[in-house]
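>>> the sequence and its predicted three-dimensional model are supplied below.
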Amino acid sequence: MGSRTLKYGLLTVALLMTGVVMASDKTLLDAVRNGELGRVQQLITEGAKLDDRSLDGSSALLLATRENQIEIARALIEAGANVNQKNLIQDSPYLLAGASGRNEILQLALAHGADLKSTNRYGGTALIPACERGHVETVRLLIAAGVDMNHVNRLGWTCLMEAIVLSDGGPAHQQIVSQLIEAGADLNLPDDKGVSPLQHAQERGQTAIAQLLRDAGAH
C-alpha cells in the first residue's frame, strides 16, 4: 500500500469517527456549492440534514459563509443550522464570518447563538483576525456583541497587538485601534516577550497608532 493510499485511508477512518458525512446525502452541500438558493430552500423544506458535513468537515452553512452567499446562509441559519459547528481546521460559520468580514452573515450568526468565546486554530476569538485584517465594521460588530478584547491567542497576542504587529498601520487599522481604545481594551498587555503594543507601534514606524495609544495613556 502506497503512502498516499494509507494516508487517505487513515483520514477516512478519522472523518468517520468524528461524524463527518462523506458519501451520504450530499445534495444540500452540492446545492450550496452551486449557489442554488431555491434548491436549498426546497431541500430545507423537505427535511435535509442541515449539519451534514463535507470531506473537510465543512457544513453547508460554512460553505455558504466562505462564498459570502448571504441569502443561502440566512435560509440555513433561520432553519436551525449550527453557527458554531467547526470543520477539521477549526473554522465555524461564526468564526469565518468574523475573520473574513462577512458582516451580514456575522450579524445573523450573532443573532442565532454565536459562541463569543469560541476560538480558531490559533486560539483566537473572531475579533482577533478581524482586527488583523482591517475589517473596521466587523470589529465594531464584535465589540458591540461583547467579544473579549483582552483575549490572548497562542501567539501571545491580543486583538490590539494583531492590529499593530500584523498590519501596515494604515487608516483602517488606525480606526480599529481607536475603536479598541474607546471600548476600553487593555492598552498595555504585552506579548509573550514583554513588548507592549505601544513599543511595537513605535518600532514599526506606525506614528499615528503610536500617538493614539500615547494619548490614551499607554506606555
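Noted; the coordinates are in hand.

>>> every contact and neighbour count from this point should use C-alpha atoms.
Noted.

>>> ok, now which ones touch the residue nearest the centre of the chain?
Among the residues of the chain, the smallest C-alpha distance to the mean C-alpha position (C-alpha atoms, centre = their mean) belongs to residue 95, namely 2.6 Å. With C-alpha atoms under 8 Å, 6 or more residues apart in numbering as the criterion, the residues that contact residue 95 are 84, 118-120, 125-126.

>>> okay, one more to line up with it:
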Amino acid sequence: MAFKLHPPRFLSLSTGLRAGLLGALVLPVLLAVASPARADMDLPLESPIVRTMMNQNWDELKRAFLGGTNVNGTDNSKQPLIVLAARNNLIPAIDIMLDQRAKVDQPDPFGNSALLWAADQNNVEIVDRLIKAGANINLQNRQGVTALMRASEKGSVAAVEKLLKAGADVTLNDYTGRDALSWAQAGGNGKIQRLLEKAR
C-alpha cells in the first residue's frame, strides 16, 4: 500500500507567524510616525496674542502689536482677533486694534464680521466704534445675514438706530428670503419694527 506524503502543516503556520511578527513590528512604527500629527490635531496650542487678549492684558497687547505681531492675525479656528474681541465684548481690545489699523471687515470662517458679532452681542459701544472706523454696514455673512438683521432680532434699539443712520439697507434679504423686518418680528420688538417700516 502506497503512502502519499503531504507537505508539513507547520509550514503555513510558520508563514503566518512570520507575517504576524512583521505586522507587530511595522504597526508600532507606523503609529509612532502618525501619533505626533494626531496629537497636534487633538491638542491645539493657542497663540500667545490670543491668550494676552483674552486675559485682558491691554498693555502687553499694545506692546505686542507695536513689536510686530500681526493685528490681523487669527486664532487656530481662523477667527480674526477683531472678531474675537467683538464676540467677547472686549472694548479696549477693539480700541487698540483700531489704533493699529486692523481690517474692520475681516470675516470669520462663516463670513461674520466684527460688526455683525457686535450687533449679535447687543454691544452698542462696539457697533459705534466699528461704524466710525468704516465698517461695511451691509456686509452679509455666508447665510446672507447682516448686522441690522441681528440687531433687529436681538432687540437692540440703539444699535438699529445707529446702523440705520449709517446707511444700513433695510431691503436686503438673507438667503432664506427674510429681511430685517422679518428678523425684528421674530424678536418681538415693536419699536424696532416701526423703525424699519419707516426706513423702507
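Looks like it came in fine. Bear in mind the structure is a predicted one, so any value in this text is a computation, not a measurement.

>>> what residue of structure 2 matches up with the residue nearest to the centre of structure 1?
The equivalent of residue 95 of structure 1 in structure 2 is residue 83 (alignment by TM-score structural alignment).

>>> what about the equivalent of residue 56 of structure 1 over in structure 2, helix or strand, and which?
Under the alignment (TM-score structural alignment), residue 56 of structure 1 pairs with residue 44 of structure 2. Counting by DSSP states H and E, residue 44 of structure 2 is held by no secondary-structure element, helix or strand.

>>> next one: residue 44 of structure 2 from residue 52 of structure 2, what distance?
Counting by C-alpha to C-alpha, to the nearest Å, the gap from residue 44 of structure 2 to residue 52 of structure 2 is 17 Å.

>>> can you tell me what residue 204 of structure 1 aligns to in structure 2?
Matched by TM-score structural alignment, residue 204 of structure 1 corresponds to residue 187 in structure 2.

>>> what's the burial count for its match?
The local packing of residue 187 of structure 2 (other C-alpha atoms under 10 Å) involves 18 other residues.

>>> that one contacts residue 153, correct?
Yes - with contact defined as C-alpha atoms under 8 Å, residue 187 of structure 2 counts as touching residue 153 (4.3 Å).

>>> quick one: map residue 113 of structure 1 onto structure 2.
Using TM-score structural alignment as the criterion, the counterpart of residue 113 of structure 1 in structure 2 is residue 101.

>>> aligned to residue 151 of structure 2, what sits in structure 1?
Residue 151 of structure 2 maps onto residue 163 of structure 1 when the alignment is built from TM-score structural alignment.

>>> its match: what's it in contact with?
Residues in contact with residue 163 of structure 1, defined by C-alpha under 8 Å, 6+ apart, are 131-134, 169, 173, 176-177.

>>> distance check, it against residue 109 of structure 1.
Separation of residue 163 of structure 1 from residue 109 of structure 1 (C-alpha to C-alpha) stands at 24 Å.

>>> what strand or helix carries residue 152 of structure 2?
Going by DSSP H and E, residue 152 of structure 2 is in helix 147-154.

>>> angle of the helix or strand that comes right after that helix against helix 147-154?
Moving toward the C-terminus from helix 147-154 of structure 2, the first helix or strand encountered (DSSP H and E) is helix 157-165. Computed by axes from the mean of the first three to the mean of the last three C-alpha atoms, to 10 degrees, the angle separating helix 157-165 of structure 2 from helix 147-154 equals 160 degrees.

>>> how big's the offset between helix 157-165 of structure 2 and structure 1?
With the two structures superposed, helix 157-165 of structure 2 lies on average 0.5 Å from its match in structure 1, counting by mean C-alpha distance after the TM-score superposition for structure 1.

>>> after the helix ranked longest in structure 1, which helix or strand is next?
Using DSSP state H to define each element, structure 1 has its longest helix at helix 3-17. If you walk from helix 3-17 of structure 1 toward the C-terminus, the next helix or strand you reach (DSSP H and E) is helix 27-33.
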